[in-house]
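Colleague: Turn this into a model:
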Amino acid sequence: MTMTSKTGKLAATLLATALCAGFTSGAWAQAASGVNAASAGTAETGSAGNSNGGGLPQIEQQGEVSYTSGGVGLDESRALLREQAHWPLSLRFTGPTADYLSGVHVRIVGGKGGEVLSTESMGPYMLVKLPPGNYTVYAKYKDQEKKQAVSVSGPGKAKAAFHWNIQ
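Modeller: Modelled structure (predicted):
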């Protein structure tokens, strides 16, 4: 074997090793950050596995309103309950025998009749950042809509619980 042949083989081996190391470290970084390799690069809007740290589900934005919802897993439930003191409005959705519900359509209307939020909950808890004021919260589960008036005055102050006797 000539020196050029050995150098070429060595360079090819080093290149292959570097590429493998790069791919491996990328997969490791995705795993460490909680990104599923199958969904990497997709815009996931669900709360499972898409957290802002400490188990809190992804914070969404609609117009001037920020919100997050979830609470299906124990870590997420604890994070949402812990964080409700920092959010102006906290909502809870339950069904028969205090079962937690998800898939509740939530609409929040301001005091002057303008809709400020329209979304679907990803779990039994929803936290909403609204400016101080009076609002009406409409929560619809299956075909039953309920409403409650809330007065938002600051973080951790306004809470509303919605309960349905249907499954």
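
Colleague: CA only for contacts and neighbour counts going forward, please
Modeller: OK.

Colleague: residue boundaries of the strands in the protein?
Modeller: Ranges of strands within the chain are 60-62, 65-70, 89-94, 105-110, 115-120, 125-129, 133-141, 144-152, 158-163, based on DSSP state E.

Colleague: Another for comparison:
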Amino acid sequence: MKLQNSLLLASALLIAMPLAYADSNSCSYVNGGIGEGDQAMMLRIAKEFPLRIELSEGKRGSFLADIPVTVTDSHDKVVLNLANVGPILLVRLPKGNYTVKAISNGVAQSAKVTLDGKHTKRVVLHWDREPSPSEPVREKGE
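Modeller: Modelled structure (predicted):
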């Protein structure tokens, strides 16, 4: 029933907001979170997903988007590989140990996470660099 509710909610989100949603045999995900409305919706449905990944940079914690992200299992098998993620990625995976990897401007970040099937785990990948003056800054809530 939760899966059906999540799928219905994700379908409604696709119509209302520019989020990306996919479902496969091994995992499902919702990607988005640019803008206050998008972020609020992502946070409302986050409890339905065991893994929440956030991407940010700089002293102010500006959100990042269009970042390649790979999630591998404990056997180094790729379970999710996306080219344009962020700033928030919600992932439904089975219980287990995973590694989340992402690259921004040639700098790799990774984090290990254990999903217990009961709680949502939050992974924040943060790069210390500040955006250059020519880059648009995406603030949390924009």
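
Colleague: one step back: the strands of structure 1 into CSV, with extra columns for distance to E83 of structure 1?
Modeller: Listed next are the strands of structure 1 as CSV, based on distance: least, CA to CA, whole Å:
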stretch, distance to E83 of structure 1
strand 60-62, 15
strand 65-70, 10
strand 89-94, 9
strand 105-110, 20
strand 115-120, 20
strand 125-129, 8
strand 133-141, 20
strand 144-152, 16
strand 158-163, 13
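
Colleague: Could you dump those into CSV with mean neighbour count and distance to N50 of structure 1 added?
Modeller: Written out in CSV, the entries for the strands of structure 1 read as follows (neighbours: other CA atoms under 10 Å; distance: least, CA to CA, whole Å):
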stretch, mean neighbour count, distance to N50 of structure 1
strand 60-62, 12, 11
strand 65-70, 21, 11
strand 89-94, 23, 20
strand 105-110, 18, 20
strand 115-120, 16, 16
strand 125-129, 24, 15
strand 133-141, 19, 24
strand 144-152, 15, 28
strand 158-163, 17, 25
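
Colleague: among these, which is nearest M3 of structure 1?
Modeller: strand 60-62 (60.5 Å; CA to CA).

Colleague: From one end of stretch 102-114 of structure 1 to the other, what's the distance?
Modeller: Stretch 102-114 of structure 1 has an end-to-end distance of 25 Å (criterion: CA to CA, to the nearest Å).

Colleague: Oh, that last question was meant for stretch 12-24 of structure 2, not what I typed.
Modeller: Distance between the two ends of stretch 12-24 of structure 2: 19 Å, counting by CA to CA.

Colleague: Show residues contacting that stretch.
Modeller: For stretch 12-24 of structure 2, contacts defined as CA atoms under 8 Å, 6 or more residues apart in numbering pick out 10, 28-33, 38.

Colleague: ok, so of the residues you listed, who is nearest V85 of structure 2?
Modeller: Distance from V85 of structure 2 was checked for each of the contacts of stretch 12-24 of structure 2 by CA to CA. The minimum falls on N31, at 6.4 Å.

Colleague: May I have the residues that are in contact with N31 of structure 2?
Modeller: With contact set as CA under 8 Å, 6+ apart, N31 of structure 2 has these partners: 19-21, 85-90.

Colleague: correction: K47 of structure 2
Modeller: With CA under 8 Å, 6+ apart as the criterion, the residues that contact K47 of structure 2 are 119-120.

Colleague: how much space between it and L19 of structure 2?
Modeller: Counting by CA to CA, the gap from K47 of structure 2 to L19 of structure 2 is 17 Å.

Colleague: Same question for S26 of structure 2.
Modeller: Noted for S26 of structure 2: a distance of 20 Å to L19 of structure 2, by CA to CA.

Colleague: between these two, which one's more packed in?
Modeller: Legend: neighbour count by other CA atoms under 10 Å for S26 of structure 2 and L19, higher for L19 (21 against 10).

Colleague: Can you measure across stretch 53-62 of structure 1, start residue to end residue?
Modeller: Chord length of stretch 53-62 of structure 1, first to last residue, is 21 Å (CA to CA).
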